[in-house]
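1. this is the structure alone, sequence omitted:
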C-alpha cells in the first residue's frame, strides 16, 4: 500500500482556481464514495478556503489517477488545473499531512483552525467507511504530532489568523472601529473568530447574516450583535461600513447590482469588504466599483506577514519534530509489508505442530512409552521446522548468496561459532 497526497493550495493556485476544485460539505460523502470506488482503496478529502487536498491509500504510488478523478469530478480541463497541482508520495505525503495539521503550510503560520478542519475531514471520511488501516493511523498520528508541536513550541503564541488579519486590515482603513457597523455573512468558525476580534476592538455595531436566523442568533448573542437572515441582506447591506463574508455557498451571495444599490443608499460612502470564502461569496466585479474596497483571502497575505517573526523560530523547531515523527510513522508502514510473511510462517509452523501432536497422541493412546513419545515429538518438530530453512541455506552457500546467509544469522540470532 502506498500513500499519496494530491492537492492545490494558496501557495500554488489563485482563488479563482481553488474555488473550482472545492468540495461543498453536502457533496463530500458522494465524492468520498466515488473516489474510493474508482481509484483509491482509502481516501480523505480536506477542502477549505485555502486548500483542496486528497489523502489516498493506493496499491501503487502513482497519483495521476487521483488527479484525473479530481478533474472529472469537478468537470475541469486537465490543462487548466494541472500546473497548480502538487502530489506528495509516501513519506512526503506523511510529512505534508503533519505540516498542514501543525499550521506550517497555512496562510497564517501556525494558525490552529486547520487542525480542526483536518479532524472534520477525517471524521467525515471515517464515518462513510472511506478510510482504512493506513489513513486511520496517519490521521491519528497527524493529530498527535500537531498537539506536540503546540505543546513543545511557541508556534501559537502570537494571535495571528485569517480572522485577526481581516480585522487588522479593517483597522487600517477605519482607525476607530467603535463608530463602524460590521456585517458578518455566515456563521462558521472563521466568522465567529472575526466576531471575537471585533468585540476586542469595541466595534460599534455587528450584524450577523446567515441562511437560518437561529444559527445567526447563536453566534450573535454572546457578542451583543444583531441576527438576520440572508433574505434580509438587500435591505440591510447599506447599513454596513464593513462586510466580512465566509459561507459554504457554491454561488456568490452578493452581486454587483446589490452593492451598487447599497452604495446609492449610502450616498457613496465607502464600503470595506473582505471575502474569505472559497468559492467566493462576493462577485469579483464588485471590486470595480469606485467606492468599494474589496479584498479576497489572497489579499490577506501581506497583512499576516507582519506578525509572523515570532513564529519563525518556533516553526523551525516544529520542522525538527516532524522530521523525527515522519521516520517513525514510515517505519510502521514498512513493517506492514512483513505482516503477511509473519502470518504465513505462523500458520505453517502451527500446522506442522498440530500434525506432530496428533501423531504423538495416537502413540500414547496405543500405550507407547511416554518418554520415547516426547523425544520423538521433539525430534520431529525440530526436523520439520528446520527442513525448509536448511535447504535454502545449502542452496545459498552453493550459489554464494552471502546476503541470505547473513540474514539467517540475524533472523535466528546465531553467533559466529
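-> Cool, the structure landed. Keep in mind that this is a model prediction, so the values were computed, not measured.

2. for the rest of this, base every contact and every neighbour count on C-alpha atoms.
-> Fine.

3. if I look at residue 333, how far off is residue 199?
-> 47 Å (Cα to Cα, to the nearest Å).

4. make that residue 311, sorry
-> 25 Å.

5. for residue 120, same thing?
-> For residue 120 relative to residue 199 (Cα to Cα), the value is 27 Å.

6. who's more crowded, these two?
-> residue 199 (18 against 14; other Cα atoms under 10 Å).

7. residue 158 against residue 307, yeah?
-> Yes - the pair formed by residue 158 and residue 307 meets the contact definition of Cα atoms under 8 Å, at 7.3 Å.

8. could you pull out the buried residues of the helix or strand encompassing residue 144?
-> Applying DSSP states H and E as the criterion places residue 144 in helix 133-152. Across helix 133-152, burial judged by 16 or more other Cα atoms under 10 Å covers 134-136, 138-139, 141-146, 149-150.

9. now those as JSON lines including distance to residue 71?
-> Formatted as JSON lines, the buried residues of helix 133-152 follow (distance: Cα to Cα, whole Å):
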{"residue": "134", "distance to residue 71": "25"}
{"residue": "135", "distance to residue 71": "23"}
{"residue": "136", "distance to residue 71": "26"}
{"residue": "138", "distance to residue 71": "25"}
{"residue": "139", "distance to residue 71": "25"}
{"residue": "141", "distance to residue 71": "30"}
{"residue": "142", "distance to residue 71": "27"}
{"residue": "143", "distance to residue 71": "29"}
{"residue": "144", "distance to residue 71": "33"}
{"residue": "145", "distance to residue 71": "32"}
{"residue": "146", "distance to residue 71": "31"}
{"residue": "149", "distance to residue 71": "35"}
{"residue": "150", "distance to residue 71": "36"}
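
10. presented hereafter is structure B, for comparison with structure A:
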C-alpha cells in the first residue's frame, strides 16, 4: 500500500495560482472518474476549497508522479510553470498531513472547524464515485476520529479568532442571556453577515439590519428572521438595541454622540454594547465617553483575537502530539495489511489440504474401516501435511546457519525456551 498526497494551498501559492487547480462541485465526479482511469491509481479523494486543492491517493509504486502529471493535464497547466507551488507527501508524511488538515492545524485560521466538514463532503463524493476502497476508507475514517479527539482533548477551537466571532463572544459576556436581547447591525457586508449568523445561532431575541441599500438589508434579514431598515431610520430604532455592531464603507460616522445620548434617555440608562468594526470608524469616538456605553473598536477586537490565537497555538502543540501518536497507530495498521496476502495463502493451502484428507477419510469409512482408525489416520496425516514445509525450511535454515528464521519460528508458534 503506497499513500501519496499532492496539493497546493494558501501557504504555497497565491489565489491566482490556486484557482487554476480548483475543482468545482459540478465537475468533481468527472474529475474522479478521469483520475481513476489512470492505471497507477487504486483509490483517490479530491478536496477543493478556496484555500486548497489536494488529492489523496493509494497508488501503484511502479509509477513516478502519475497524479501530478494528471493534475496538470486535467487543468491544462504547465508543470514547469507551477511545480514550485505544489507539494507532495508520501506514506507517514501523507497520513500526518491529512490528520493536520482535518484537525484545523493547516488552515488559514488556526483551528477552524469548517475544513472537517469539507473533507467529509470530499470523501462522500469519492465514495459515491467508487473511488474509495479499504485503504483510503480506513485512512479518512481515522482522520475524522483524530479531528474529533483533538477538538475534545484540546482547546484548539474554544477561543474566537475572527472579528465577527469575537464581537459576538464579547456580547455574550455582557448579556448572559441573548434570548432577551435585541441587536442592531449596521451594514450588510460579509462581516455583518457573519455577526448576524453567530447571533442567530446563539438564540438572540431580535435582529435589526440597517443598510444604505434596503434590498440588501432585506436579503440578510430574511436569513436570520430579522427586520430591515434604512440608515435614515436608525434614530427611531436605536433605543431598542442592546447590541450595536457596525461595519459600513462610509467615510463619515453613521452614529454620532447626540443620537446615542437620545437613545440612552429612552432606554432609561440601560446599557448598550457597541462594536465598531469599520475603518474609517462608523461610531464617533466621543460615544465612548457616555455612561452605560461599552464601545469597542476593531483594534480592541484584534487584541482579543491575538490573545485567543496564542491560546490556540498552545492547544496546537497538544494536537500535534495526538496526531503523532495516531500516525503511528495507522502505520501499524498498514503494516498488518502487508501480512494479509500471506495469511490468506496459508489458510487457503491448509484448507485445501484438509479437504483432500477429509475426502480420503470419507472413502475409507465407506470401505468399512473402523472410525477410530480413520480419525487417527486423518489427524496424523493432517499434522504431517501442515508441518512438512515449515519443518523442511527450518532444517534447511540450520544447514545454512540462518538463526533469524529459527527465531522467527519460535515467535510465530509462541515456543518458549
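-> Happy to help now that I have it. Since we're looking at a predicted model, the values are computed, not measured.

11. hmm, back to that, looking at the buried residues of helix 133-152 of structure 1, which is nearest residue 69 of structure 1?
-> Set against residue 69 of structure 1, the nearest of the buried residues of helix 133-152 of structure 1 by Cα to Cα is residue 135 (19.2 Å).

12. contacts only, for the closest one.
-> 42, 43, 44, 55, 56, 57 (Cα atoms under 8 Å, 6 or more residues apart in numbering).

13. where neighbours are concerned, which of those has the most?
-> Neighbour-wise, the contacts of residue 135 of structure 1 (other Cα under 10 Å) top out at residue 56, 31 neighbours.

14. and the gap between the closest residue to that residue other than its chain neighbours and residue 266 of structure 1?
-> Among residues not flanking residue 56 of structure 1 along the chain, residue 43 sits closest, at 4.3 Å (Cα to Cα, 6 or more residues apart in numbering). From residue 43 of structure 1 across to residue 266 of structure 1, the span is 50 Å (Cα to Cα).

15. swap in residue 190 of structure 1?
-> Applying Cα to Cα, the value for residue 190 of structure 1 to residue 266 of structure 1 is 27 Å.

16. more crowded one of those two?
-> For residue 190 of structure 1 and residue 266, the more surrounded residue by other Cα under 10 Å is residue 190, and the numbers stand at 21 against 16.

17. list the buried ones in the helix or strand containing the more buried one?
-> Residue 190 of structure 1 belongs to helix 189-200 when assigned by DSSP H and E. By neighbour count on 16+ other Cα under 10 Å, the buried set for helix 189-200 of structure 1 is 190, 191, 192, 193, 194, 195, 196, 197, 198, 199.

18. the fourth one touches residue 160, doesn't it?
-> Pointing back at residue 193 of structure 1 there. No - counting by Cα under 8 Å, residue 193 of structure 1 does not reach residue 160; the two are 11.0 Å apart.

19. the aligned residue in structure 2 for the residue nearest to residue 56 of structure 1: what's it in contact with?
-> Alignment note (TM-score structural alignment): residue 43 of structure 1 maps to residue 44 of structure 2. Neighbouring residues of residue 44 of structure 2 by Cα under 8 Å, 6+ apart: 32, 35, 36, 55, 56, 57, 58, 126, 131, 132, 136.

20. with secondary structure as new columns, can those be given to me in a markdown table?
-> Shown next, in a markdown table, are the contacts of residue 44 of structure 2 (DSSP: H, G, I helix; E, B strand; the rest coil):
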| residue | secondary structure |
| --- | --- |
| 32 | helix |
| 35 | helix |
| 36 | helix |
| 55 | strand |
| 56 | strand |
| 57 | strand |
| 58 | strand |
| 126 | helix |
| 131 | coil |
| 132 | coil |
| 136 | helix |
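
21. kind regards, and thank you for your time.
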